[in-house]
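Peer 1: Have a look at this prediction, sequence included:
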Amino acid sequence: MHTTGEPTRIIVSGYPSLSGTLLEQLAQAKAEHDHIRKRLMLEPAGHADMYGAILLPKTELTRSGDAHIGVLFTHSEGYSTMCGHATIALGRFLVDTHDLDVFPRRNEIKYDRDTKTAEVNLHCPCGLVRVTVPMTSDLGCSDPSRPVSFISVPSFATGHNIKVNIPLEDRWPELQNRDSLTVSFCYGGAFTCLVSVEELGFGSSGLRLPVPHDSLNRATRILKGVINQDPIYQKYMTHPEHQHVGFLYTLMVVDKSTGRVSSGCEGAETGLCYFADQQVDRSPTGSSVAARVAYAYANGELKIDQSWTYHSLVSNAANGRGRFVGTLMEEAPELYDQDIMLACPVRVRIEGYAYYVGLYTFVVESADPYGHSGFLFNRL
């Protein structure tokens, strides 16, 4: 499937069984079966920007009845703690499949006949995510003409206008004579660093097409490396309950001057997301939408029940089609930690559209020197 052009390769059969809690299954997948992730994400079966989902029928939250199914999110470098675009795609897929071998608790899904929607509770590595999927009038299958939405885990801001010093040998030309820039940090299932396109030195061109991809890739790679290598910034990637999410996953370049405003929204902005090992998200990035809404709330820019439109380069190129909408739903005071957060955490609803593109069967021949673990051409 794809969400605003960003792929989600959903593994429906053939993956080995995992056991234990969701995080224990994640550790087992890394230790024993990571070659399968590489086969499906990397070349020749995939590419540097491929994304995937491994379904987990049994987790501690499916056993307790809180979740219908669990998931591991995969990419070319490894695994994600949260993924909004894949959650939107999985919402449609899970209500459309009736294969109980793939989705054993499929028949427990509840429907709202008034709104023509179905509710799916998805256990992600960051926690429980509640997905609302629009259905056709007869409730027979998902309705692609209406957006899927989900309520993310409590999201919060951790740093505002934080100065980052760039070593002389690492400075990119667009910085000109500056030796530092300012960024902000927030969390929406994964930690995101926000930096404006102007701070990076690309204010004249912004994120209007055509975008200087090579130069932006270089600048963001350097900036993310500086942040990850200096322990002074680690405090901005701290979660009060989950240590396993405590790292910088996403660097989001933001252009608040670009993007069409959707109906019912207060405004719009565009982001260019670099995640994992410089993968570029084609979608507006759901986890970062949750994080950006929480950051806007902490700064007094958004209030409860207000919405904002978030675009990617792809949605802008399609006249706004494929945008995500983030809505500030409510505070989550039970998670509030004043030593970590700039304001009370919030729950955010994110909505977007996902579509099917195909059904594949992958094989590996024993004589194939590239089939076992794959490769990336730009990393040879």
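Peer 2: Yep, it's here. Residues are numbered from 1 along each chain as shown.
Peer 1: Please make it C-alpha for all contacts and neighbour counts, starting now.
Peer 2: Noted.
Peer 1: Can you identify each of the helices in the stretch 201-350 of the chain by residue range?
Peer 2: 213-229, 286-298, 313-317 (DSSP state H, counting those that start in this stretch).
Peer 1: for comparison:
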Amino acid sequence: MRSRLSINVVGCHAEGEIGDVIVGGVLSPTGGTMMDKMITMERDHDHIRQLLICEPRGSVARHVNLIVPAVNPECVAGAIIMEPTEYVPMSGSNTICIATVLLETGMVPMNEPVTRFKLDMPGGVIEVTAECEGGKCRSITFRNAPAFAAVLDGALEVEGYGTIPLDIAYGGMFFGIVDAKGLGFEVKPDEARDLAILGEKIRKAAREQFDVVHPEFPNVCGVSIVQFAMPFEGSGKVTRNTCIVAPGRSDRSPTGTGTSARMAVLQARGQMNVGDTLIHSSIIGSRFIGKILDVNHFGERTTIVPQITGRAWITGQHTYLVDSDDPWQTGYMLSDTWGVTPTLKQ
């Protein structure tokens, strides 16, 4: 068989969420910053995302990350995150997968017991600390870009539910955060479909009713993900949540950017402060540990510096080929798994 391309991918998941990493076969997009490169990738090379995430080669449950040379000379590598329906400035589970793959494949030298390096991401420079033993990453801790609360107790109109309170916070993308218990959920696996359906309803309503824009990245706007959060149990205690990734499924991990966003809201409400931790448990029981490292004030806006700790595991190595006679060279999407919002930015 002759293939018009060959893409090498290392399979990986972080606490259950798939974040595969492209290590060969795709060149870096152009751009003076990593955000510029992300924009170029979305505009000019989206066929790569479609090929690897859409069926028959991928699935709605997959993210794919492209390793590229860093723009910032302090960083060992850069990365562009491709999710099922959008490109995002930052993702916690994907960052943990990227760091694990870089170290366990030898792309970045591993020093035991601790390896430290920086990653150049569209949302900013991310500082990584890897706990290593026996040639394996036991855990990844990263210092995230600043997170902040944008809306507290917003009144959101949702068809069939009336008015519900909504918090909106940025943790790497904008999250709409709602009270899971108040909506009748316990965030359990058997609620996954109902959570996904309602989560997409809330996301679309929030995008229509709340105009939120990142102060530094005007292309980062609108609610991307809805987080169903159980009541905060206090610093150092386990709190369940699930984040509904468009076009409608629960993130299998506790979501690192979602944990960052939740901590920003809790700090804004006076429930968390510097040094406090939020142990987030996902719908499948996996955990991330979030910590507030610092709080900064810029005029009327307050930001936190979040730290996230989690684990990832490599699942395999794959080479993806495209036969010139294949009628689905860029893949396809069906509403039985992709819902009704399969395209970008809806």
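Peer 2: Nice, thanks for sending it over. These numbers were taken from a predicted model, which means no experiment stands behind them.
Peer 1: Need the helices of the stretch 201-350 of the first structure in a markdown table (columns: distance to Thr250 of the first structure and mean neighbour count).
Peer 2: Putting these into a markdown table (distance: least, CA to CA, whole Å; neighbours: other CA atoms under 10 Å) gives the following:
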| stretch | distance to Thr250 of the first structure | mean neighbour count |
| --- | --- | --- |
| helix 213-229 | 9 | 16 |
| helix 286-298 | 8 | 28 |
| helix 313-317 | 16 | 20 |
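Peer 1: TSV please, covering the ones you listed and showing distance to His160 of the first structure.
Peer 2: Supplementary listing: the helices of the stretch 201-350 of the first structure in TSV, determined by distance: least, CA to CA, whole Å:
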stretch	distance to His160 of the first structure
helix 213-229	15
helix 286-298	9
helix 313-317	25
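Peer 1: Tell me which of these lies nearest to Thr270 of the first structure.
Peer 2: Nearest to Thr270 of the first structure among the helices of the stretch 201-350 of the first structure is helix 313-317; the distance by CA to CA comes to 7.3 Å.
Peer 1: Can you check which of the helices of the stretch 201-350 of the first structure gets nearest to Arg106 of the first structure?
Peer 2: Closest of the helices of the stretch 201-350 of the first structure to Arg106 of the first structure is helix 286-298, at 24.4 Å (criterion: CA to CA).
Peer 1: against the second structure, where does that closest one fall?
Peer 2: Under TM-score structural alignment, helix 286-298 of the first structure corresponds to residues 256-268 of the second structure.
Peer 1: Mean distance between that stretch and the first structure after superposition?
Peer 2: By mean CA distance after the TM-score superposition for the first structure, the fitted stretch 256-268 of the second structure averages 0.9 Å away from its aligned residues in the first structure.
Peer 1: Identify all contacting residues around that stretch.
Peer 2: Stretch 256-268 of the second structure has contacts (CA atoms under 8 Å, 6 or more residues apart in numbering) with 90-93, 144, 147-149, 152, 167, 169-175, 177, 227, 243, 272-273, 278, 280, 288, 290-292, 302-304, 306-308.
Peer 1: Buried ones only from those, please, as a ChimeraX command.
Peer 2: Selection of buried members from these for ChimeraX, criterion 16 or more other CA atoms under 10 Å:
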select :90,91,92,93,144,147,148,149,167,169,170,171,172,173,174,175,177,227,243,272,273,278,280,288,290,291,292,302,303,304,306,307,308
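Peer 1: Can you tell me which helices and strands the strand of greatest length in the first structure packs against?
Peer 2: Within the first structure, and with DSSP state E defining each element, the longest strand by residue count is strand 156-165. With contacts defined as 3 or more CA pairs under 8 Å, 6 or more residues apart in numbering; DSSP states H and E, strand 156-165 of the first structure has these neighbours: strand 180-187, helix 286-298.
Peer 1: Which residue numbers in the second structure does it align to?
Peer 2: Aligned using TM-score structural alignment, strand 156-165 of the first structure spans residues 148-157 in the second structure.
Peer 1: And the contacts of the matching stretch?
Peer 2: For stretch 148-157 of the second structure, contacts defined as CA under 8 Å, 6+ apart pick out 163-171, 205-206, 209, 212, 261, 264-265, 268, 301-304.
Peer 1: now it, how far from the chain's geometric center?
Peer 2: Centroid displacement of stretch 148-157 of the second structure relative to its chain, using CA atoms, centre = their mean, to the nearest Å, is 21 Å.
Peer 1: mean deviation (superposed) between that stretch and the first structure, please.
Peer 2: Per aligned residue, stretch 148-157 of the second structure averages 1.3 Å (mean CA distance after the TM-score superposition for the first structure).
Peer 1: Show me the contacts of stretch 256-268 of the second structure that map onto strands.
Peer 2: With strands taken from DSSP E, the overlap with these comprises 148-149, 152, 167, 169-170, 174-175, 177, 227, 243, 278, 280, 288, 290-292, 302-304, 306-308.
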